[in-house]
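Chemist: structural data only, the sequence is not supplied:
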């Protein structure tokens, strides 16, 4: 469904503009602005894995070609009832695209309060942020923030989490193993490494969604790194780790639909629900990461 929205919908709008432009100039202006607003909203808030992150730039190129073509075409002076309907339609698309864009831009501002600074949790490479930011439109993790259900309370700590996917030189998901590094110096308070990639997940468990994971206490905060590949975790509870130390390989265990690293900061949770602590926003290498960012 996602690739339909991000691939077919923009292409349909661009083909409409290029080959069936509005016949009246005011309507054509609204058409151009409506399509531009939708492209901007998708560019800023879309999850660009399939198709890859560079796809929106192709859309902008096609949009520029279409606009330069249709604005040289003749228009009709008469104004029919269909033009009023089309203006309302394109104005609605402009408003929706503008709202999505503003939400995505506003998500780049961290929530107020304390913030944790961490080092890069992955070896040097190409990475794409699939979840992150202070608005739900770019981060599904914020769904646990209300604490209205048991599941939300058990995983409250992950509300400001970030998901990072490794990419190859073509902008597609990398297939080679990627090493995860400790983003801070601390002590491992919990660890689990027995889950297979893509295995079943007990959704009622307070930890199973993380799959294979390491929970590191760095000062007053707990840092969770999750979804490791089975058998790749060399640390155990009680181990001391240094910043930059390899602690596992990026995987797809737990509640995960693609190989990626989940990382979040929180105040310590309870023994029964270790990810239930108060969520804390993070900066990684000085950056507050939002969906669409590249590392």
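Modeler: Nice, thanks for sending it over. These numbers come from a predicted model, not from an experiment. Numbers count the residues shown, from 1 in each chain.
Chemist: can we go C-alpha only for contacts and neighbour counts from here?
Modeler: Will do.
Chemist: how about residue 191: what's its closest non-neighbour residue?
Modeler: Take residue 191 and drop its neighbours on the chain: the residue closest to it by Cα to Cα, 6 or more residues apart in numbering is residue 214, 4.4 Å away.
Chemist: before we go on, here's another structure to hold up against the first:
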């Protein structure tokens, strides 16, 4: 899976870069459509891609590379004829392909941009993690950048991981153990002051990527795994997938914002260690803001 990400996130942009930098086009129309297609693909990767897998720094690099190549290519091809050979099927096929791919990736870009705002009254919470750089894997108000959005109660849920110095969520290109994930065992702190409505502990953790038939029954019965549900500010805040035996709160307990509640783990319906948090009211998801920010996929939080 990691190899797939590297191929799509690094190799494909590199092909576009080389084509723009060195390639020859038959007309300005072909150049324009190709550049638009490449730009929308880069925008799609920038907004929708999982950059915690290959590293956060290449996310910026591909944009710089594309803009550099596009500017150079513009000056190189600005004297071309406006139209190419009308009778060439290859030329027409290329134009149709560029247009179709532009529409496809353009639609995802628009959905991602639309998902960057909450558009509903949010609940303001304290960030529940400390001492690190945290990266939003799923977050936003459209499914293009947040797969939770199809679930009514989790419409604005957030999944977060922690990045190492290389900008990656694990200390291995193909992590196989829980401890290779940077966020694993990180302490969690209450995001608000309120009452613990539910505290579930003692459920086993899964090894990374154990999303198979052997674990299906367990994941269906305990999707949130070890978790805490806190009633505060008129909503219920759910923090899920904690390490078994790490919970420091119990049902009915009054807690304050910043109180320790457990550690990030991989229990329940989850493929790898991460923080899952969402707020709901009467079964409907409520947007969350931390420090006034509505976090979306690829947002970074620098927490101390």
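Modeler: Sure, I can see it. Since we're looking at a predicted model, the values are computed, not measured.
Chemist: ok, the residue nearest to residue 191 of the first structure - how many residues close by?
Modeler: Residues within reach of residue 214 of the first structure, counting by other Cα atoms under 10 Å, total 29.
Chemist: would it count as being in a strand?
Modeler: Yes: looking at residue 214 of the first structure with DSSP: H, G, I helix; E, B strand; the rest coil, it is inside a strand.
Chemist: tell me the counterpart of it in the second structure.
Modeler: Superposed on the second structure with TM-score structural alignment, residue 214 of the first structure falls opposite residue 228.
Chemist: cool, and residue 127 of the first structure?
Modeler: Correspondence of residue 127 of the first structure to the second structure, assessed by TM-score structural alignment: residue 134.
Chemist: touching, its match and residue 161? I think so.
Modeler: Yes: Residue 134 of the second structure lies in contact with residue 161 (Cα atoms under 8 Å); the separation is 5.7 Å.
Chemist: show me the contacts for residue 203 of the second structure.
Modeler: 225-226, 244, 267-268 (Cα atoms under 8 Å, 6 or more residues apart in numbering).
Chemist: the strands in the second structure, which residues?
Modeler: 123-125, 132-138, 158-163, 187-189, 194-200, 226-232, 235-242, 254-255, 260-263, 275-281, 284-286, 288-290, 300-303 (DSSP state E).
Chemist: let's have the ones you listed in TSV, adding distance to residue 113 of the second structure.
Modeler: Output for the strands of the second structure, formatted as TSV (distance: least, Cα to Cα, whole Å):
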stretch	distance to residue 113 of the second structure
strand 123-125	22
strand 132-138	14
strand 158-163	17
strand 187-189	30
strand 194-200	34
strand 226-232	30
strand 235-242	26
strand 254-255	37
strand 260-263	33
strand 275-281	21
strand 284-286	19
strand 288-290	18
strand 300-303	17
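Chemist: compare those strands and give me the one nearest residue 215 of the second structure.
Modeler: strand 235-242 (14.8 Å; Cα to Cα).
Chemist: contacts only, for the match of residue 214 of the first structure.
Modeler: 196-200, 238-240, 261.
Chemist: if we go to 7 Å?
Modeler: Going by Cα atoms under 7 Å, 6 or more residues apart in numbering, residue 228 of the second structure touches 198-200, 238-240.
Chemist: kindly report the same for residue 86 of the first structure.
Modeler: residue 27.
Chemist: measure it to residue 75 of the first structure for me?
Modeler: Here the criterion is Cα to Cα, to the nearest Å. By it, residue 86 of the first structure lies 15 Å from residue 75 of the first structure.
Chemist: do the same with residue 22 of the first structure
Modeler: For residue 22 of the first structure, the distance to residue 75 of the first structure equals 8 Å [Cα to Cα].
Chemist: more neighbours: those two, which one.
Modeler: residue 22 (23 against 15).
Chemist: which residue, other than its chain neighbours, is closest to residue 233 of the second structure?
Modeler: residue 123 (7.4 Å).
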